[in-house]
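# what follows is a predicted structure for the sequence shown.
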Amino acid sequence: MADRAHTDGSQAALPAIPTLEELQHWTWVMGRAQQMLMEHGFDMLARLPEPPAHSPASPPALFDPVPAIRASADFWADTMQLWQRFLDPAAAGAAPPEPPERARDKRFKAPQWREQPLFDFIRQSYLLIADHMVKGVDAIDGVDERQKERIRFATQGFIDAMSPSNFAATNPLVLEKIVETRGESMLKGLQNMLADIEKGQLTHTDSAAFEVGRNIATTPGKVVKRTPLYELIHYAPTTEQVFATPLVIFPPWINRFYILDLTPEKSFIRWAVEQGLSVFVVSWKSADASMKDVVWDDYVERGQIDAIDTIRELLGVESVHAIGYCVAGTTLAATLALLEARGEAGKVASATFFTAQVDFEQAGDLNLFVDDEQLKLIQSLSGDGYLDGRYMAATFNLLRGRDLIWNYVTNNYLMGEEYAPFDLLHWNGDVTNLPARWHQSYLSDLYRDNKLVRPGAISISGTPIDLGTVRTPTYVQAGREDHIAPAESVWKITQHFAGPIRFVLAGSGHIAGVVNPPSAQKYQYWTNDEPAETLEAFVAGARETKGSWWPDWLGWIGERAPAKVAAESARIPGEGALAALADAPGDYVRMR
């Protein structure tokens, strides 16, 4: 640490600023990393087995090194220009304008990154190297595209991790904070980091700010059924009449159900109740050792079909509307196919899919985590018959590492900032455990082998299923910016079901694209009543509507089953044949 005099004559300790030699070394290290990456590509190609001479898909006999060499030469040429502008700006001339995406980079939005020459050089050097590392991956020729995607994903993860914003010595804001707080920020950040290490999970928000049943998941209702797999919550009506056909919502068991019941203002469940729907929600049990033998069949039979039959019997109705979110939507597709095979399709009046996939050919970056080595690793982490939910949380964080990992490393570890209360991030960190057998088969059968879209390739309780037989009226919602279930992948549902389908493309992603109440007046959605063979064709002819797609869905539901009945007797939670076991949100949502 060096000393610098304040204007009042006092002395304040400042961290040492990297020297020119250190900056040169840092540039060399990152450049060497890029070179190693390309050399790895050469080595990998050299180890590829010789393809059969008759194979039409045989790669070229010789690897063409020209693209890689050109990429390397371009990198060092750009680096020299950057150094020249830093050391002799007059001779080098004005720097070229930065692309728009750099101006939007939140990591470097503080003016210090541009106004202070040293940190401006660090920023520009890092971004230059990052661009060329990505180009270096693209220059690796003759590699299987899936393998190249893995290299590209790993490279981007490395680039994000190596950002100068992630290190105290190269982040001007961190240095200023240390001086301003006389080292207190550094100690607070260390405390935050050690606390996360102890609990084995990255913290995103103030964990004490929220509590289920107190200020999140507060929609009034009762648990009317509890099984070893789920609790069934029946929500209290708020209208004098309700739609005769009830609604059951199946949330993903990878997360807690209350993503659809955050604050009253954001709650899809509360909103649906206020629109006159009799709403039931399944709250899944977080897996423990007692669930080591649970498989997908159980989530179909003992979960979704059991809940559907329970509601039908309780209310004395022929059918229900069903919603499946994410993995529960994938499961709902299997449920519909199984009911078709049994001649019981009439139990479901309509099916709605929130960001759900049935065809995993274009399932996005999650596909990069599914190969034999990854499956063996996951199996090794499931010794008690279930996978600790923290591993899944870490995987999803990696998909958006810059926002969900390094942003918090910088703010809460390096800067020592307090955690801000944020209901969505509280839910994101409220992890659930997964049954190991189900998780393994889900990854291998669906993500890796894509069996669900092959007629008869998957059987549920001994019955082969075929999505092509599903004729249930279907509403499909996809998120335009969804990185977990890409819109292109969700669209494929329209190519596999045989019944009438309404597809809606919503603005934003996997969560905000779904949890978008009309009162917020945020985002938009696109609809297209004309036939479309592809998502691109759908978008090309689509009509954009500002705001939430929820009213569009409600109108679609109302057209399917418009009849209404009095909100009395069994329509009141606990007053029918099923007694109330607990107040909503129940017990399972609190189990860890």
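Arrived safely. In this text, all values refer to a predicted model and were calculated from it rather than measured experimentally.
# when you work out contacts or count neighbours from here on, use the C-alpha atoms and nothing else.
Fine.
# what residue lies at the spatial centre of this protein?
Most central residue of the chain, judged by C-alpha distance to the mean C-alpha position with CA atoms, centre = their mean, is Ile484 at 4.4 Å.
# for that residue, helix, strand, or coil?
In three-state terms, and counting by DSSP: H, G, I helix; E, B strand; the rest coil, Ile484 is coil.
# what distance do you get for it to Thr205?
The spacing between Ile484 and Thr205, counted by CA to CA, to the nearest Å, is 22 Å.
# can you pull the contacts of the residue nearest to the centre of the chain?
Residues touching Ile484, when contacts are defined by CA atoms under 8 Å, 6 or more residues apart in numbering, comprise Ala363, Gly364, Asp365, Leu366, His510.
# comparison target, given below:
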Amino acid sequence: MARSTAHGGKIHPIDRFLHATEARVTSGLSPASIMAAYSDWVVHLANAPGKQAELVEKALRKNLRFAAYVQQAMFGRKGAPCIDPLPQDRRFQSPDWQTIPFSCWYQGFLLTQQWWHNATVGIGGVTPHHEDVVSFSARQILDMFSPSNFPWTNPTVLRRTFDEKGQNLIRGARNFAEDWERAVLQKPPVGTEAFRVGGNLAMTKGKVVYRNRLIELIQYEPTTKKVGAEPVLIVPAWIMKYYILDLSESNSMVKYLVDQGHTVFIISWKNPTEDDSDTGFHDYIDLGVNKALEAVRGIVGETPVHTVGYCIGGTLLSIAAAAICRDGKDWIKTVTLFAAQTDFTEAGELMLFIDDSQIAYLEDLMWDRGYLDTKEMAGAFQLLRSNDLIWSKLINDYLMGERTQMTDLMAWNADATRMPYRMHSEYLRSLFLNNDFAEGRYYVDDKPVALTDIHVPLFVVGAERDHVAPWKSVFKINLLADTDITFLLASGGHNAGIISEPGHPHRHFRVAEKKERDPYVAPDQWFEQTPVSEGSWWPAWEAWLTAQSGGKVDARAVGNRDAGYPAICDAPGSYVLQD
């Protein structure tokens, strides 16, 4: 797919090759984008003497406060700390950090971190995006020098080293060497070998009943004599493999739905290669959602379908559903969206990596090899939660000499997929950058679609600590859609908040229904006035599905040879096994 500039000029192949080469070194991050943000910040700060004076004053006050704290600590008088860590910052929770000199080191670090935050925000004239990038970058750089990351400044590591006579550091060196070897040889992380797709993952019984060049459609075997009249079709994200919704037997959403008496289908996406570089977003609509719906209706009879979309799969489903409803087709009974954004104006920290410069850089990288590799995507997601995903691993695996126990969700997370060049470019530009769907500029079959085209009931799930699809961004569907909406806010993050099976400890949720004519309620107000329910949210959603259904029918056979949909092979199929 050729790319032009905003003014219609073609990008020279030499420039694209250079950018693609650079991007391999920078893990897909655009130096020009970062420098533009830094230049915007530094020029405006240099022209803001009032802000400079304020920063000098803050530095003096922090130093005086810190000096008083150190003096008290040195004389054994325990006073209140200068600064408390943020609620999500668990680096300094150990009581060992409250002893000299470690208490002074971590207090000094947090004060420095707070000062730099003040220095990177609140400067008149800096664009909000550039302010976010500079503030985020400063935080990432400072986190590298946290006293918790070094064995001689981390009291917990020092205690372990003393108690074990250094054996923890020897184990840590072995762990590091093993991880380095696996990274160089492009092997999966340690522990993933204990999990096998089709063995102890994705093990719910079913058959592939349809296949094209983009999807395999799996239908699961019934476990009840009666099933709901309308089947359930799940459209997962293709940024990862579908079996997050069919992990182990104990936490499989697919198995849960089947055991509750639903006929369940799920899409398994092909892992694209350079041959799929010209596969576009509309191909995912036509060959993905539309062909899957045609197959489901061909197998079970022409009945409307309960549709479910997760993450980018939910965004795709919402666009496809809008087009289907716009055209007067009665294919869809309900739409359920898990952690799926339909408006991208408040898309969270992922927007740090989205601007014209960054997208152009990624396009040149994808142009060179036909797809976006898993490493670039993984790097961006790790940066969003660097303390949890990078530095905590360094401390635990390499300094403490312990191995984090691999779980089924972690093994799934390591089984990433690629993004086709054309599709990912269209997705980033049309949705993330231009917000075309929410603003009525997105076209399907040469006609615009909007959320107001969807006239079936919606069940929308957000997660409280979601960094990928912030719940307040997901919540905006209440403002944009003109139909009955049940919104549920789950505890947890983007993945753990969705995989919240009954019996999972420490889970809660809020849920409320908004009828089509009800007034809009802002998210903070909704949060305050909606009561908390303890436990898994899955039963609440399943009860909603049952209430929307047209009763029960006899359990259906898998596939329908007479309709042209024979069982092709056993689940989980072949596409999910592609590297």
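Okay, I see it. This one's a predicted model, so the numbers in the text were calculated from it and none came from an experiment.
# would you pull the TM-score for this pair?
For these two chains in superposition, a TM-score of 0.86 is obtained (TM-score structural alignment, normalised by the length of the second structure); 535 aligned residues with a CA RMSD of 2.6 Å.
# quick one on the thing from earlier: quick one: map the residue nearest to the centre of the first structure onto the second structure.
By TM-score structural alignment, Ile484 of the first structure lines up with Val468 in the second structure.
# now the longest helix anywhere in the first structure: how far from the chain's centre is it?
In the first structure, with assignment by DSSP state H, the single longest helix is helix 20-46. Its chain's average C-alpha position is 31 Å from that of helix 20-46 of the first structure, according to CA atoms, centre = their mean, to the nearest Å.
# angle of the next helix-or-strand element following it against helix 20-46?
Tracing the chain C-terminally past helix 20-46 of the first structure and defining elements by DSSP states H and E, one meets helix 66-87 next. Per axes from the mean of the first three to the mean of the last three CA atoms, to 10 degrees, the angle that helix 66-87 of the first structure makes with helix 20-46 is 170 degrees.
# buried residues in helix 66-87 of the first structure?
Within helix 66-87 of the first structure, the residues that count as buried by 16 or more other CA atoms under 10 Å are Ala68, Ala71, Ser72, Phe75, Thr79, Leu82, Arg85.
# please apply the same query to stretch 284-302 of the second structure.
Residues of stretch 284-302 of the second structure classed as buried: 284-285, 288-293, 295-300 (neighbour count, 16+ other CA under 10 Å).
# and stretch 531-544 of the second structure, which stretch of the first structure?
Per the alignment by TM-score structural alignment, stretch 531-544 of the second structure matches residues 543-556 in the first structure.
# ok, residues contacting that stretch?
By CA under 8 Å, 6+ apart, the residues outside stretch 543-556 of the first structure that reach it are 475, 504, 506, 516-518, 520-528.
# OK, contacts around Val289 of the second structure?
When contacts are counted by CA under 8 Å, 6+ apart, Val289 of the second structure is found next to Val235, Leu316, Leu317, Ala320.
# now the match of Ile484 of the first structure: how far from Asp482 of the second structure?
Distance, Val468 of the second structure to Asp482 of the second structure, using CA to CA: 25 Å.
# one more: Glu346 of the second structure?
Taking CA to CA, one finds Glu346 of the second structure at 21 Å from Asp482 of the second structure.
# please apply the same query to Gly328 of the second structure.
Counting by CA to CA, the gap from Gly328 of the second structure to Asp482 of the second structure is 16 Å.
# how about Thr161 of the second structure?
For Thr161 of the second structure, the distance to Asp482 of the second structure - CA to CA - is 61 Å.
# Phe475 of the second structure now?
Counting by CA to CA, the separation of Phe475 of the second structure from Asp482 of the second structure is 14 Å.
# of these two, who's got more company?
Phe475 (24 against 18; other CA atoms under 10 Å).
# pull the number of nearby residues for the residue nearest to the more buried one when sequence neighbours are not counted.
Spatially, and ignoring its direct neighbours in sequence, Phe475 of the second structure is nearest to Pro523 (6.8 Å; CA to CA, 6 or more residues apart in numbering). Burial measure for Pro523 of the second structure: 16 neighbouring residues, criterion other CA under 10 Å.
# just Trp526 of the second structure next, same as before
A total of 16 residues lie near Trp526 of the second structure under the criterion other CA under 10 Å.
# in the one helix or strand it maps to, what counts as buried?
Secondary-structure element containing Trp526 of the second structure, defined by DSSP H and E: helix 523-529. With burial defined by 16+ other CA under 10 Å, the residues of helix 523-529 of the second structure counted as buried are Pro523, Trp526.
# for whichever helix or strand comes after it, give me the average deviation versus the first structure.
Note on helix 523-529 of the second structure: by DSSP H and E, the next helix or strand toward the C-terminus is strand 532-534. Taken over the aligned residues, the distance from strand 532-534 of the second structure to the first structure averages 1.7 Å (mean CA distance after the TM-score superposition for the first structure).
# next structured bit after strand 532-534 of the second structure?
On the C-terminal side of strand 532-534 of the second structure, the nearest following helix or strand under DSSP H and E is helix 538-548.
# and the following helix or strand past that next one, what's buried?
The first helix or strand that comes after helix 538-548 of the second structure along the chain, using DSSP H and E, is strand 552-554. Neighbour-count burial for strand 552-554 of the second structure, with 16+ other CA under 10 Å as criterion, is recorded at no position.
# ok, Trp238 of the second structure to Phe381 of the second structure distance?
Taking CA to CA as the measure, Trp238 of the second structure and Phe381 of the second structure are separated by 16 Å.
# so between those two, which is more surrounded?
Summary of the neighbour comparison: Trp238 of the second structure and Phe381, criterion other CA under 10 Å, with Trp238 having more neighbours (22 against 15).
# residues contacting the more buried one?
For Trp238 of the second structure, the contact set (CA under 8 Å, 6+ apart) comprises Trp269, Ile312, Gly313, Thr417, Met419.
# same thing but at 7 Å, please
Shown here is Trp238 of the second structure, whose contacts under the criterion CA atoms under 7 Å, 6 or more residues apart in numbering are Trp269, Gly313.
# tell me the secondary structure of the residue mapped onto it from the first structure, please.
Residue mapping for Trp238 of the second structure onto the first structure gives Trp253, with TM-score structural alignment as the criterion. When the structure is split into helix, strand and coil by three-state DSSP, Trp253 of the first structure lands in coil.
# distance check, Trp253 of the first structure against Asn397 of the first structure.
For Trp253 of the first structure relative to Asn397 of the first structure (CA to CA), the value is 17 Å.
# no further queries at this time; thank you.
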